[in-house]
Structures are given as C-alpha cells and as structure tokens.
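Visitor: Sequence first, then the predicted structure, then my questions.
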Amino acid sequence: MHENTGHILVVDDDDDVLHAAKLFLKQHVGKVDTEKSPRSIPNLLRNNSYDVILLDMNFTEDMSSGREGFFWLEKIQEIDPSLAVVFITAYGDVDKAVSAIKKGATDFVLKPWQNEKLLATVTSAMNLSQSRREIDVLRDQQKTISANIDQHYQDIIGHSAPMMKVFETIEKVAKTDANVLILGKNGTGKELVARALHRRSNRSENVFISVDMGAIQENLFESELFGHTKGSFTDAKEARAGRFEVASGGTLFLDEIGNVPLQLQSKLLTVLESRKVTRVGSNKPVDIDIRLICATNTPIQGMVKDNKFRQDLLYRINTIEIRLPALRERKEDIPLLAQHFLEQYAGKYNKEINKLSEGTLKKLQSYGWPGNVRELRHSVERAVIMTDHNVLQPEDFLLTSLDESEEKMIFDDYNLEEVEKTVIRKALDKHERNISRTAEELGLTRASLYRRMEKYDL
C-alpha cells in the first residue's frame, strides 16, 4: 500500500473510538469515513468504494457475543466479496477471533489498540483487498478474451427441421452431466454443438478442453490424456497434467473418438468408469470431475460390428446421441448461413458488400457441399475477398463440382472389377484420400477398403 492512498470505513458505536481511529489513520491513508450505526453500511457501500472496513464486533444491542458483527460481515460479503473486513472489539476472546476469520474476516484487533499494530493490520488488509480486485479484473479480462476466442462458436445457425431437432436436444441435455456423442460428417459443426452444450451447462464458468483424438500419436496417448511425471520417459523433462486433469470441473470434448486405436480404448474406458487418472510414471490415481462430449465422422456402429470399436466404450460415451445433418440435407439454411458469413467477412476485410443475389443463392442451394458448412464459409470468404461487386454474384463462387446427384461417372467398359476400381478411385479423390470418409461413403469398413486399394494398386 502506498502512503496516503486507500479508502477506509470505521463502524463503531463509540464516538471516542471513531475519533481516535480517524485521527490516527488519516495520516496514513487517503480517506477515512466513520459511522456509528451498522445499518448505514449497505447505503455507504453502494455510494463509495472502500478498501477496508474496520467493524465493531459488539454493538450496544448485543454486548459480547459478536453475533451482530458476524451478521454485518455477511452483509458486506454479499455486497462486495473483495472488501477486506477487520473486526475491532474490546473482548479478546480467541474463539471469536478464529470464528471471525473462518467466516471471512481478514483480521481481528483489540481495543484499546496499539497504533503500530492497527496500521500494520490495516495495511495488510488493504493490500489483500487490492489484490482481490486485481484478480477479479484479470478474471474478467480472461472471460472477455475467452469469449472473443469463442466468438466463432457463439451461434449455430439454422431454422430447418433437422436443425430444430438438434437445438431441442441441446436444450434438453445441456444442464445435465450426461455423456453426449455427436455424429456428423466433417464440416457440419460438431465442435459448435459441443461448445453450445458447455455454454448452456452448469459447468459454463469452467474450462472447455477440446482434444483431436486423431492427432494424438499412439505412443503419446496416455501421456497426452492422463499426464506424466518428470522423468517417466525420455522427453518428460517436467511433470505435466493430462487433458483429463486440466478439464476437471469443466467439459472435455474428445473429437474424432473413432480414431482411437482398439488397444487404447480399454484404457480410456477404465478412466471413464473409475473417474480417476494415473499419470504415466506414477501409481497415485487422481480424481477427475468432467462432463464428457465425444464426436466422430465415422460410422461407429459399423466399427463395433467389425470389432474396431469396443461396444462397452460406445455405451459409456453415448448416453445421448446428437446427429448433425449434412448441409445438403438442410438446404433451406444456406441463405441464412451465407448471409451470416458475408456479414462476418465483409466486416473483417472492410468491404461494402451487403447481400447475395438471387442467382447466387440458387447456385449455392443447387450445389452438394461435400465439405458442408465449413466449405460454405470458406467459399463466402473467398468470394468476399475476390469480388468487385457490392452484391455477391454467381461468378464470384468457383464451386469445385456439381451436386453429387448430377455428377456423371463414365466407364471405359462394364467389367465389374474395373467399375469397382473406378468408383473407389473417384471416392478417394473426392475425400482427398481420407480413408475413414471414403470407407463411409462406399459402405465399407476401413479394413475392406484397404484390401481393395491393395488389390487395385490404389
């Protein structure tokens, strides 16, 4: 605390105490207010910003129990939790001092006091109060930063029947801690739904941790998810908490859960059943408290049938299942989505573009959108950057292919093996050789697709 800064309120029913406190403290702090009646405290707190309140524990109505002081301590904490409260009393009862601290008082001084002791106590209390407020400011800043980072996920846009069903399910399950499995193709907005569930949950003030299960190397699986101790393996130069520990108290989102190798699924199941993790290199289990949301773009029921995904793990993760429609299944949402992205990117790139022409909307609605909402967003962004118009025109959108229903496939001959080879090659090209998506489109398992690729040298 800097000399002659801070604002203190002294509340005591003894005029001599008020006068003595003010006379001494005003030499060391910016401002000292005094008040005889504690009933004035709420009004004073509404109209002033105090750092410390020196509060009499025993007013005339209740000479020695301290109950009235405790009552007003509670009221002060309700109004301003960051405010430091120091009790002053003529009764040096240790039990009341301990009780006062337990109930949230910062300190306890006896009257008549020693000036040096009073100043030291007030200085410490002011420092505490100011630190609490700095922490509150930092917390608010962090919330604001998080909100800005999360802005991309603030709204799931759509008014089609399939999306209304998704919204209805989110509202029903968000407040529960039920495990949720989100199914949908790439680009349909699975993470948006996961974040919406978190924001509407009772854990919304805590963390949302997203993990791409497909991006974790198999040899680092346990370390990434469950943590490790220092020296537990070659590169473990310091102890590290895993994603489960970091997410404790909040929501853990495991994206692309279908990519977890079968031999590691049992370890994941054990953690979900026991609600405990054990760091690599440790024998000490750590309790975790998470709300689990998973997502996948793979046909996970088919993986269970093919013994590629444990049925007991699937039961554990999909208490509630949310299926997201592909964009081509909700084409009535395309104008709404396109306009939203237009406004977003016109602002970002400082361009005066306010709408899409009717011809443009027809073109967008006739396209198949294999990349779903993500592809639409990127297409609108590109159009906004490249156009010279104030209204987006059909030629501003370079869509890569026709709607799947209109796409024609030409064969050199009708030998079944050649037809199959051509279909697989085109599906691989369409999905940029993503095996999971290609297998799903062809109605094959990953293993079956691999066998055919080997057979046809693809």
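Guide: Happy to help now that I have it. Just so it is clear, the model here is predicted, and its values are computed rather than measured. Residues are numbered from 1 along each chain as shown.
Visitor: hey, let's count contacts and neighbours off CA atoms from now on
Guide: Noted.
Visitor: List the buried residues of stretch 309-323.
Guide: 309-310, 313-314, 316-318, 321-323 (16 or more other C-alpha atoms under 10 Å).
Visitor: my bad, should have said stretch 267-283
Guide: In stretch 267-283, counting by 16+ other C-alpha under 10 Å, buried: 268-269, 271-272, 276-281.
Visitor: take a look at this one as well, against the first:
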Amino acid sequence: MIAANILIIDDDRDVLETARMFLKQEFTNIQIEENPERIPTLVRSNEYDVILLDMNFKKGVNDGEAGFYWLNQILTYDSQAVVILITAYGEVDLAVKAMKNGAVDFILKPWKNQKLLGTILSAIQLRKSKKEVEKLKVTQEKLADAMDLPFQDFIGGSAAIERVHEIIDRVASTDANVLILGENGTGKELVARELHRKSQRKSNVFISVDLGSITETLFESELFGHVKGAFTDAKHDKPGRFEIASGGTIFLDEIGNLTLPLQSKLLTVLQNRKVQRVGSNVAIPIDFRLICATNMPLHEMVYEKNFRQDLLYRINTVEIRVPPLRERAEDLPLLLDFFLQRYTLKYKRPGIRIDKSIINKLQKYPWPGNIRELQHAVERAVILCDSKVIQSSELLLTTTRPLPKKDNHPVTLDDMEKQFIQQSLQDHNGNVSTTARTLGMTRTALYRRMKKHGLH
C-alpha cells in the first residue's frame, strides 16, 4: 500500500465506485465525491496528494466549462495541488487546454486500470517534488535571514549616516551597479546587504566574495567555475560565484586588490553578462546585481594606471562613501550601547554599563579600525571588567591606544596608522595573525597596510 490521500470528483456514481474499488488496493486513502459544490470545503480541510476531477457535471453538457471553473477553484485554495482531469475521447482538446491552466495530466473514460495507476503514481511523485521545492525555498529564505542577522543593525543617526541611508533608499530598487568606498571596519558589507534587502532581488541569493582572499591562480575557478578535468583537482563540475548569484546579488569586496590581468577578465564578464567555466567553451548567461567595495583610492589608482578606467566606469554607476567612525563621533554612544547589550548577553554578564564620564574621551579617539575596532574593544571590556561599571577608557583601549606624536610635531593620519600598526605588532611579538585579529581586520588587509608603510 502506498501512503497517499486521493480525492475523486465525478457526478457519475458508477465511475466513482469503480475507481475507488481499484485504487483502494494500491493507496491508503481514497475519497470520492459526487457534488462539486463541496470542493472548497474539502480542499480547505484536507491535504490531497492527487485530485481526479471530471470535466463536466451536467448531462448533455460537454463544453468543459465546469471543469475549468472547479480546476481554478482548487488551485485558488491550494496553488500546489496536483489535478488530473477525467474526460471523454471527444474532450481531449479541452483537457489539453485545461493543462495549460494548471492541470498536470488527464485520463480518458473508460480507462485502463494500469494506465490510471501509472498516471496517479507520476502525479504523486510530482506533488512530492513540489512540496520539497517549497520546503527548500522556505529553508533557503530562513537560512538567508539567519546569515543576515549579524548585518541587520546599521546603527547611527548622524547626518553622515543619514546620507548613506538616503542613497540606499534611492538606489536599492534599481539594478544600478554600486561601488561602496570606505576604510576597513566602517560597515561596507552592511551597506551592500541593505541594498540587497531593499531590492527587487531580495528573495534570491546574496553572494559575498572577498577578492582579497582569492589567489590569482584560483580566481577564474572560484568566480567563473570549472568543468570536471579542467585541472588536477577538478574532480567534478563546479559552478562559480557568478553562476550561483544569478538572479540575485553578487558583492565583490576588496575589488581594489585585483591585478590588471584579473581586472580585464572581470570586465569581460561584466560587459557580456556571460561566464565560461574553466575548461569549457560554453558561454553561460548570468543575471545579477553587482555591488563592489574597497578601502583603496580607485580614482587615484586609475591615474597611476593600477586600475582600469573602463572597469571603474562599469562598477560605479552609483558611489556610496561610508564615513569612518571619527567623522560620526555623535553615533558612538548608540554604538557602545548596542555592542554592550550584545556582549553582556553573550558572556552572561548582565548589568554592566559604561561610565558616561569616559564617553567624551572615547569620542575624541580616532578609532583607526572603525566600527570593528569599537566592537572588539567593547567585547574585551565586558570580559575583563571586574565590576558593574566600565570606568576607565584604558579598559576599552588597552591594545588600541593612540600613539604619541614624535617631537610634538603634527602627524598625518598615515603617520598615525603606521605608528599604530608598529606598536600593535610589538605588543604581539610580531605575530601578524594575532595583531590582525586585535585590530579587527583580515591578515590580507594588515599585510597590505604593512607593505604600504614599509613594515614588512
């Protein structure tokens, strides 16, 4: 016996009883109904794997209108319903038309039992597939929401942040390419995800790619995919990030890190909206919303011929600059409170607060690591605080203190950053990984800044 709930609707009692007697030998539950007026009640109160529906319910009327009407009613109450039409030989054209309106198949009266059984078994499998697809879709949406949770809090009410929100609201509903500029730790991915959440692609995937972490040899395989046998470790076909993002949004972070040859390959894909997997000559069409981000001065890099001008034009239909924390110091109390709530809950230390007397000092600190540095500072303070009140700014700035100026001469921001990184490396005995974690940045980003300041 196959576990299935089957409903048969026909005004001919003999047809109903014949079908029930045969099908009850194969399936667990067979329900028959002569009166189509009961369809709404039945469909609302039961879940059927398959519904067999007659095309006509009045003697002498063979136009199939009743069948069309009740098919529409069934699909209104259950859009995933699997309906098989029961029809006579002369009504095949009507049945085909009804299939275009949502029926999945039809059987002819009088039917052969094995044909009827095979049609129902196929329909049950279709119903199962529909339910699995629906479950997968809901699961994907839930997973996407869960993955977005750490990125859903864009805290701040300063004029600088309000301007960012204003641009997001204007641009999100379009498919315009967006370039997000800002220092490390300012929240560029927050902006990208907010653009996606407010876009017409929000029900599809958001794929984030850190270009700074992809080696040049793996660039094409990761972004464009590969076919089995394309290289030594290619043991099966693999779609690239662009293919996976098709229909949704792809976020290319650290785009300023790409070498000129890789920029050229990326530009070709952006222009053609097609990718070729490594080892294949087949061009695969892709449809995506492009958002890029970088902390590097792309316009200066174009002038210095380190970044392609045509690629810059392609990716920055709209530019959004995310301000560093030092330019939105008025948001600091809100951010402190937000991270304090998060980490007192995480570490089960309720009631800890920050003394208001140190807020002013914290607002004057330049926060070179921006929001990420602040986040790590609050987490560390919650862990180390031995009372209910964080009263010393040093507890928040233990390893992220501003460095003294040399010879009392004014220094540039670059000078401060260099001294800051030098001191942090010394504090961690030259361990780059530990230093990067403390500063709230990736090892790649730290190496890049060390190279910039001649510290490697």
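Guide: Nice, thanks for sending it over. Model, not experiment: these values are computed from the prediction.
Visitor: now, among the buried residues of stretch 309-323 of the first structure, which is nearest to residue 236 of the first structure?
Guide: Nearest to residue 236 of the first structure among these, counting by C-alpha to C-alpha, is residue 313 at 29.4 Å.
Visitor: Could you find the counterpart of residue 352 of the first structure in the second structure?
Guide: Under the alignment by TM-score structural alignment, residue 352 of the first structure pairs with residue 350 in the second structure.
Visitor: Likewise for residue 162 of the first structure?
Guide: Using TM-score structural alignment, the equivalent of residue 162 of the first structure in the second structure is residue 160.
Visitor: distance from the strand or helix carrying its match to the first structure after superposition?
Guide: Taking DSSP states H and E as the criterion, residue 160 of the second structure maps to helix 159-171. Following the fit onto the first structure, the mean deviation recorded for helix 159-171 of the second structure is 1.0 Å by mean C-alpha distance after the TM-score superposition for the first structure.
Visitor: returning to what we had before: without its sequence neighbours, what residue ends up closest to the match of residue 352 of the first structure?
Guide: Using C-alpha to C-alpha, 6 or more residues apart in numbering and skipping residues adjacent in sequence, the residue nearest residue 350 of the second structure is residue 344, 5.4 Å away.
Visitor: Against the first structure, what's the mean shift for the helix or strand where that neighbour lies, could you check?
Guide: Element membership of residue 344 of the second structure, judged by DSSP H and E, is helix 332-346. By mean C-alpha distance after the TM-score superposition for the first structure, the fitted helix 332-346 of the second structure averages 2.1 Å away from its aligned residues in the first structure.
Visitor: Let's verify the residue in the second structure sticking out farthest from the centre: helix, strand, or coil?
Guide: Here the second structure reaches farthest from its C-alpha mean at residue 60, the gap being 55.9 Å by C-alpha atoms, centre = their mean. Judged by DSSP: H, G, I helix; E, B strand; the rest coil, the three-state class of residue 60 of the second structure is coil.
Visitor: Kindly report the same for residue 5 of the second structure.
Guide: Following three-state DSSP, the label given to residue 5 of the second structure is strand.
Visitor: which residues does it contact?
Guide: With contact set as C-alpha atoms under 8 Å, 6 or more residues apart in numbering, residue 5 of the second structure has these partners: 27-31, 47-50.
Visitor: Tell me how many other residues surround the residue nearest to residue 350 of the second structure.
Guide: Per other C-alpha atoms under 10 Å, the neighbour tally for residue 344 of the second structure reads 18.
Visitor: Surely it touches residue 381?
Guide: No - if you go by C-alpha atoms under 8 Å, residue 344 of the second structure and residue 381 don't touch, sitting 10.1 Å apart.
Visitor: From residue 356 of the second structure, how far off is the residue nearest to residue 350 of the second structure?
Guide: To residue 356 of the second structure, residue 344 of the second structure is 18 Å away according to C-alpha to C-alpha, to the nearest Å.
Visitor: Check residue 106 of the second structure too.
Guide: 75 Å.
Visitor: These two: who's more crowded?
Guide: Neighbour count, other C-alpha under 10 Å: between residue 106 of the second structure and residue 356, residue 106 has more, with 24 against 12.
Visitor: And the more buried one, what's its match in the first structure?
Guide: Using TM-score structural alignment, residue 106 of the second structure pairs with residue 108 in the first structure.
Visitor: Once you drop chain neighbours, what's closest to that match?
Guide: residue 87 (4.8 Å).
Visitor: With residue 158 of the first structure instead?
Guide: Closest residue in space to residue 158 of the first structure, ignoring its immediate chain neighbours: residue 333 at 5.3 Å, by C-alpha to C-alpha, 6+ apart.
Visitor: which one in the second structure is aligned with the one you found?
Guide: Matched to the second structure by TM-score structural alignment, residue 333 of the first structure sits across from residue 331.
Visitor: from memory its match sits against residue 160, does it?
Guide: No - with contact defined as C-alpha under 8 Å, residue 331 of the second structure does not count as touching residue 160 (9.9 Å).
Visitor: So which of these two has more stuff around it?
Guide: For residue 331 of the second structure versus residue 160, the count of surrounding residues by other C-alpha under 10 Å is larger for residue 331: 19 against 16.
Visitor: Compute the distance between the closest residue to residue 391 of the second structure other than its chain neighbours and residue 226 of the second structure, please.
Guide: Spatially, and ignoring its direct neighbours in sequence, residue 391 of the second structure is nearest to residue 355 (5.1 Å; C-alpha to C-alpha, 6+ apart). Using C-alpha to C-alpha, residue 355 of the second structure is found at 56 Å from residue 226 of the second structure.
Visitor: and the two? which has more neighbours close in?
Guide: Neighbour tally, residue 355 of the second structure and residue 226, criterion other C-alpha under 10 Å: the higher count belongs to residue 226, 23 against 13.
Visitor: That one against residue 275, yeah?
Guide: No - using C-alpha under 8 Å, residue 226 of the second structure is not in contact with residue 275, being 10.4 Å away.
Visitor: Work out the gap between stretch 134-149 of the first structure and the centre of the chain.
Guide: 13 Å (C-alpha atoms, centre = their mean, to the nearest Å).
Visitor: which residue numbers in the second structure go with that stretch?
Guide: The alignment of stretch 134-149 of the first structure onto the second structure (TM-score structural alignment) spans residues 132-147.
Visitor: Provide the aligned range in the first structure for stretch 252-266 of the second structure.
Guide: The alignment of stretch 252-266 of the second structure onto the first structure (TM-score structural alignment) covers residues 254-268.
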